[in-house]
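**Student:** sequence and computational prediction follow.
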Amino acid sequence: MKINRTIQKKKRKKRVARDLPSRKERKTTWLNLLPDDVWLRVKRGITIYEALQHTDLDMNFECGGLGTCGKCKIRIVTALGPPDQQEEKLLTRDELDSGVRLACRTRIKKSLVVYTDMRRDREEMFQILKHGVVCDIKIEPLIEKVPARIAPPDTAHGDSDFKRLRNALGPGYQHIKVTHQCLASLYKNLRQTAFSGEALLHQGCLLSWAPAGSAYGRYGVIFDIGTTTLVGKLIDLTDGREKAVISRLNSQTRYGTNVIRRIEFIRTNPKGLQRMQQLLMRDLNAIVRRLVYAADIDKAYIFIAVAAGNTTMQHILLGLDPSDIAVAPFTPVITEGVSFPSADVGLDINRDAMLYVMPAKSGYIGGDLISFILSSMIWEQEKKIILGLDFGTNGEIFLGNGRRLLSCSAAAGPALEGARISCGMIAKSGAIESFRIVKDQLQYNIIGNVKPRGLCGSGLVDLTALLAHHGAVDVEGLLSPMGLKKDERLFQTRLTPHSDAAVFDFTIATETESFHGRRILLSQKDIRELQLAKSAVAAGVQLLMQEMGINAQQIDEIYLAGALGNYVNPLSAMRIGLIPTIDRHRVLSLGNAASTGATMALLSRSYWETALTLADQIEHIELSLHPDFYDTFIEQMNFPDQDLW
């Protein structure tokens, strides 16, 4: 594998055009205001009231932020601590139970999502991961802006406008092509700029002529096309900074929560593929409209877009039939990275803009994992061995470094996303995302700070690890009070026999404590579903280590990506055997790594070429065909018999 040599040559082309985050930036965080999805970078420690003073948001601050009127009501979506005494005094119990807080009393100590329009409080709120860990970007965009001063028309030579433009650009541009849209407006644009301006070029093709220093071609967009959620970012191509970030749920979820169900819909409906693509493009164009509105720019300024998603979602984006991805040998139509006019798929930005779609490796190793690998910078490592995991219904895994890099996909099933769990749900308002024991009391964090509705994936992992640590779940996954210590009264009172079998349920919240008036519990069946999911992932990791000839102690770092990877407690993931047991400080979350990798490709042609190289040279291990997979899967079913805290 010769990835490093290629990258080293490319690194000498451009100097870093972006500084590391300043000390001031590290002292700030994000405040997301819903329902308008406005993002503010604010200083850590100030109140939401103080952060809103410089916005156009119309809220009632009758007492001037003194905390006496109780009218600056907001709803906190992000998990937060209990209300303070003044909020207990000024807000009703129903309001507190539904996550309402006072803007003047809530300090911003971490990134927060805040719902400010209390008239729409019945809408559901989802926890969507938008940001990732951004490295230094070598600014070398996929489109280039070349300044030029063109000679005016000359009767002595009679050269055309286009020929004089080529001559003005220089010897290296004598064979450039031109789009029809650009050519149709060239006469007017040249004369409006007095023949002095900038040529916007893409791979030897003139896309537009614009005034010098104008915003045309200054911006690009990236899309992280997830099965459940979509994220779009507007990027300034001059300095690499995010100008706006918008997310929304994928409208395709009405036809199934996973790609297999959507492929089945496409296979059984004559216009199924057309319908799926229409829904996706409607969502992406809605994101574009919100991005340009938030940044106060014209969509015509955007000349480049990059999309990353799993292989099925990228096929739907391109209008390609993904049917064969669902059946052996899981063959996609294309895995190569491609670029073409964005108008071909109906993306509503500049008519001459280009759309790049990230390369994939196989039917289940998509452009999102390639983007994850790109953003991890693993290909620059010579000695460290890195394990990367993106959890989901299809768990995507990579292992290695710049010398050799292996990948596989594990059919984990939907348990890690809260599906097939008795009281499971996706990470939205009311989902319990984490657990802890404080002063012999079971406490949990709830998305939206409302009464609990159920468990999301990170909460399921956290609770199971906690039960295993205290003996309520044994090595084989049996939920029972038999292994508890005598003084574990907290767990003994919550373990109740199941009605129709000699097994137990664990009560998380009673009927009076839950949002919907029903008991929230963890059942024996739920633990079995988690065992199946974690066993598939762990087996994938084990077989990659076996192929690499290493053991868990030789893994230097573990990188986690995606929503579950960002919110799960690493110790809990290790306690149940979802990831190998190493020093917890060497387990790092890269956030939305897919969007980070797509941004790198957008801002630097060399990173795009690196992504193509990575996709070509990664070794893919097909677990379903591996002779040791079944035995390894069975071996990984048990929980480790090791306490980590």
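**Tutor:** Arrived safely, thanks for sending.

**Student:** for the rest of this, base every contact and every neighbour count on C-alpha atoms.
**Tutor:** OK.

**Student:** check contacts around the closest residue to Ala410 other than its chain neighbours.
**Tutor:** With sequence-adjacent residues excluded and distances taken as Cα to Cα, 6 or more residues apart in numbering, Ala410 is closest to Gly395, at 4.8 Å. Each residue near Gly395 by Cα atoms under 8 Å, 6 or more residues apart in numbering is listed here: 389, 409-412, 537.

**Student:** give the contact list for Ile287.
**Tutor:** The contact partners of Ile287, taken as Cα under 8 Å, 6+ apart, are 231-232, 246-248.

**Student:** hang on, the earlier thing: widest-spaced pair of the contacts of Gly395?
**Tutor:** The largest separation in the contacts of Gly395, counting by Cα to Cα, is between Leu389 and Ala411 at 13.0 Å.

**Student:** those two: which has the busier surroundings?
**Tutor:** Between Leu389 and Ala411, counted using other Cα atoms under 10 Å, the more crowded position is Leu389 (26 against 20).

**Student:** got the contact list for stretch 476-483?
**Tutor:** Outside stretch 476-483, the residues within contact range by Cα under 8 Å, 6+ apart are 471-474, 491-492, 495, 503-505, 523-524, 527-528, 531, 637-639.

**Student:** and that stretch, how far from the chain's centre?
**Tutor:** Taking Cα atoms, centre = their mean, to the nearest Å, the mean C-alpha location of stretch 476-483 is offset from the chain mean by 36 Å.

**Student:** list the buried ones in that stretch?
**Tutor:** Using 16 or more other Cα atoms under 10 Å as the test for burial, stretch 476-483 gives 477-481.

**Student:** below is an additional structure, to be compared with the one above:
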Amino acid sequence: MKKEKNLKRQNRGHLSELPAQKYRLGGVWLNVLPDDLWLRISTGESVWEALQNTDVELESDCGGMGTCGKCKIKVLSEIGPPSTQERELLNEWELNQGIRLACRTRVFRDMVISTTEAEREEEYLKILTTSHHLTHRYIPTPELAPLISKQRLTLSPDIQQDGLSDLDAIKLGLGSEYNDLKAPLNCLHSLPQKLKKTQSRGTAVLHEHCLLDWQTQDKADSRYGLVFDLGTSTLVGKLFSFADGSEVAVASCLNSQSRRGADVISRLKFIREHPEGLESLRRLVVNDLNQLTSHLLSSAGLHLEDIFIAVAAGNTTMQHILLGLSPVGIAEAPFSPVLTDGLVVNAREVGLRLHPSALLYVMPVKSGYIGGDLLSFMLTSGVTEQEDEIILGLDLGTNGEIFLGSGKRLLTCSTAAGPALEGARISHGMIAKAGAIEGVSFEEGELHYRVIGNIKPKGICGSGLVDLVAVLLCCGIIDQEGLIRPPQQGVAEGLHSRIINQAGVNDFLIASPEESYDSRPVYLTQKDVRELQLAKGAIAAGIKTLMDKIGIGTQDIGHVYLAGALGNYVAPYSTIRIGLLPAVNLEIVRSLGNAASTGASLILLVKRYWQTAAELAQFIEHVELSNRADFNQYFIKHMDFPEESLQPDSIATKQTA
């Protein structure tokens, strides 16, 4: 459920209060508050289905499958008994308050619902926008060679009196290097008027040997470009100056496609089942990118017509959707995308509101699950520049994308880790926003939580989940097989009261009603631990498979780079303690932050990296894990947690190392 500040509930909870002219029509009415949206829907249609083509947003990790329990609504009119799934996923208090799941609530008579709760605090979303690796990949000003350049020109009157075309006059002004200069039609349409207005003294905007526009001379130093990180959950936009390569502004938002499913698989399913599904998802992401662009430009005092270039990087499915290419081939073996090459298109063809001649570079990909975001990560890491040192890189998310190797040989794979590492399918899991526990430590016999927004906890996000399980392993509350059990006598004995036995299964009480934000208990359940074991087991098995194939041991790994939101915020020690990473020296583990946007910015600022990215896509060897017996064997083996006898008092120190 969303929350709304100072929500005034409108008294429309009974059918007798529905507008008469609406009530007389056939079918049933669904009244959605607080927007006061009236929807005429088919009898028996679910609330989830009814809201799919509206702007109403509901949380969901499963895309309406009835398994995540997050598409909560409050029914204000007459309501029947809850479904089996609702009894399993909602607590008694919620059921008594009329809380239901939109995907399980079918409308057989006129219904009034609210998608919000009262007394909303300001929402704070923790979205990773920066990179900690900028100093390593810093580009000195003399080495900048952006995708777009500008040249001041003063055309000789003699040239124009010779009967030359306007474009030929500009060719002569630029010199023999540009004898093959071309221009798009929209540029040629306005060229005569602009030359006349500037009296042939202006600025040529150039992309390779193509004239994109003719501007006034004062625009010569106004050189900017955009980078977009197309994340499944979040979108990040960055504005760069070509004068010095600096990051001028950053903006981010949640990906609006999430209303059609929290992960790639849910969205592929939506596209397959809805004839207009692809276009619907494309419009959502384009609208988001246009809003980000507007924020970025307004913060820098620029206009849409000032931007001639943008670079986008995302997973293969996200890039396909942005381009309007069907990604359904990625959903099943042999997982074939429509396109793996990088693409340069007119930005307005995609729907981006930039200069009419602006270009959009979309990253090359290797396969259906090794996308432009991982190639950008590789560029950021500099792995191909290392001849002798082995680098392990992980982008931790629903699909754990991994690379291992050097400039001599580089392997990649993608593991179906599931959404647990992003807080989904966890009983009290949530994305990284206000109220989410993002870090856990054990000091002086007590648990300490780091909560986003500095408020009482509402739930736990991926980094907090990894931390918590690592702490409980060290305390002996979770054993090697993943079972929650009372601790042995010792420094963790004070946590014994937090072991709650429910129906013969132990859960761990993270926060009591008195300790939580909404006065409801927050648990780590035995099922939650199993979900994490599945996720970390898949990633660990993928790493081990690549290590075997390249013929190295743990001691041969020179650096480990983590990318993505989880990779940035999770404690490196915790990833090793739960067995997600091999037992490497902590000193070689480093987060690269938002590596996808950093890699894309390298291309924006130094055009030779575009060719490097294309060569990288050809150079890497992708290892398909789905049909490998060794991966399956390793997966089973790595489901268990590693054995380690550490004193709990040392956990806080190691987690902050």
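**Tutor:** That came through, no problem. Source: prediction; values computed, not measured.

**Student:** may I have the TM-score of the superposed chains?
**Tutor:** The TM-score (TM-score structural alignment, normalised by the length of structure 1) is 0.79; 524 aligned residues with a Cα RMSD of 1.6 Å.

**Student:** would you list the contacts of Ile287 of structure 1 in JSON lines and tack on neighbour count and distance to Gly562 of structure 1?
**Tutor:** Listed next are the contacts of Ile287 of structure 1 as JSON lines, based on neighbours: other Cα atoms under 10 Å; distance: Cα to Cα, whole Å:
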{"residue": "Val231", "neighbour count": "25", "distance to Gly562 of structure 1": "12"}
{"residue": "Gly232", "neighbour count": "26", "distance to Gly562 of structure 1": "15"}
{"residue": "Ile246", "neighbour count": "22", "distance to Gly562 of structure 1": "16"}
{"residue": "Ser247", "neighbour count": "23", "distance to Gly562 of structure 1": "14"}
{"residue": "Arg248", "neighbour count": "17", "distance to Gly562 of structure 1": "15"}
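
**Student:** and the two most separated of those residues?
**Tutor:** Maximum distance among the contacts of Ile287 of structure 1 (Cα to Cα): 8.9 Å, for Gly232 and Arg248.

**Student:** thinking again about what came up before, distance-wise, check the residue nearest to Ala410 of structure 1 relative to Arg436 of structure 1.
**Tutor:** As judged by Cα to Cα, to the nearest Å, Gly395 of structure 1 and Arg436 of structure 1 stand 26 Å apart.

**Student:** quick one: contacts for Met545 of structure 1?
**Tutor:** Met545 of structure 1 touches 399, 551-552, counting by Cα under 8 Å, 6+ apart.

**Student:** same check on Lys458 of structure 2?
**Tutor:** Contacts of Lys458 of structure 2 (Cα under 8 Å, 6+ apart): 428, 435-437, 516-518, 522.

**Student:** at 6 Å what do you get?
**Tutor:** Contacts for Lys458 of structure 2 were tallied using Cα atoms under 6 Å, 6 or more residues apart in numbering; they are 435-436, 517.

**Student:** kindly report the same for Ser342 of structure 1.
**Tutor:** 353-355.

**Student:** sorry, back to before: and the residue nearest to Ala410 of structure 1, what's its match in structure 2?
**Tutor:** The equivalent of Gly395 of structure 1 in structure 2 is Gly400 (alignment by TM-score structural alignment).

**Student:** next one: Val146 of structure 1
**Tutor:** Match for Val146 of structure 1 (TM-score structural alignment): Gln151.

**Student:** which elements pack onto the strand or helix carrying its match?
**Tutor:** In this assignment (DSSP states H and E), Gln151 of structure 2 forms part of strand 149-154. If you count contacts as 3 or more Cα pairs under 6 Å, 6 or more residues apart in numbering; DSSP states H and E, strand 149-154 of structure 2 packs onto strand 201-207.

**Student:** and the strand it packs on, which stretch of structure 1?
**Tutor:** Going by TM-score structural alignment: strand 201-207 of structure 2 matches residues 196-202.

**Student:** give me the distance from that stretch to the chain's centre.
**Tutor:** Mean-position distance between stretch 196-202 of structure 1 and its chain equals 34 Å (Cα atoms, centre = their mean).

**Student:** over to stretch 407-427 of structure 1?
**Tutor:** Distance, centroid of stretch 407-427 of structure 1 to centroid of chain: 16 Å (Cα atoms, centre = their mean).

**Student:** run through who's touching that stretch.
**Tutor:** If you take Cα under 6 Å, 6+ apart as the criterion, stretch 407-427 of structure 1 is touched by 127, 393-398, 454-457, 526, 530, 533, 536-537, 620-621.

**Student:** ok, Val248 of structure 2 - how many residues close by?
**Tutor:** 15.

**Student:** just give me the match in structure 1 for it.
**Tutor:** Per TM-score structural alignment, Val248 of structure 2 is aligned with Lys243.

**Student:** hang on, its match packs against Gly232?
**Tutor:** No: counting by Cα atoms under 6 Å, Lys243 of structure 1 does not reach Gly232; the two are 10.9 Å apart.

**Student:** show me what Gly346 of structure 1 lines up with in structure 2.
**Tutor:** In structure 2, Gly346 of structure 1 lines up with Gly351, judged by TM-score structural alignment.

**Student:** just the strands in the stretch 201-350 of structure 2 please.
**Tutor:** Counting by DSSP state E, counting those that start in this stretch, the stretch 201-350 of structure 2 has strands at residues 201-207, 210-216, 224-230, 234-241, 247-254, 309-314, 343-346.

**Student:** quick one: secondary structure of the residue lying farthest from the centre of structure 1?
**Tutor:** Distance from the C-alpha centroid of structure 1, by Cα atoms, centre = their mean, peaks at Ala156 (59.3 Å). Classification of Ala156 of structure 1 using DSSP: H, G, I helix; E, B strand; the rest coil returns coil.

**Student:** how close does it get to Arg518 of structure 1?
**Tutor:** 88 Å.

**Student:** also Leu169 of structure 1?
**Tutor:** 71 Å.

**Student:** neighbour count for the two, which is higher?
**Tutor:** Leu169 (18 against 14).

**Student:** what's the neighbour count on whichever residue in structure 1 pairs up with Val285 of structure 2?
**Tutor:** In structure 1, the residue matched to Val285 of structure 2 (TM-score structural alignment) is Leu280. By other Cα under 10 Å, 19 other residues sit near Leu280 of structure 1.

**Student:** before we move on, what about the one 4 residues further on?
**Tutor:** If you count neighbours by other Cα under 10 Å, Leu284 of structure 1 ends up with 25.
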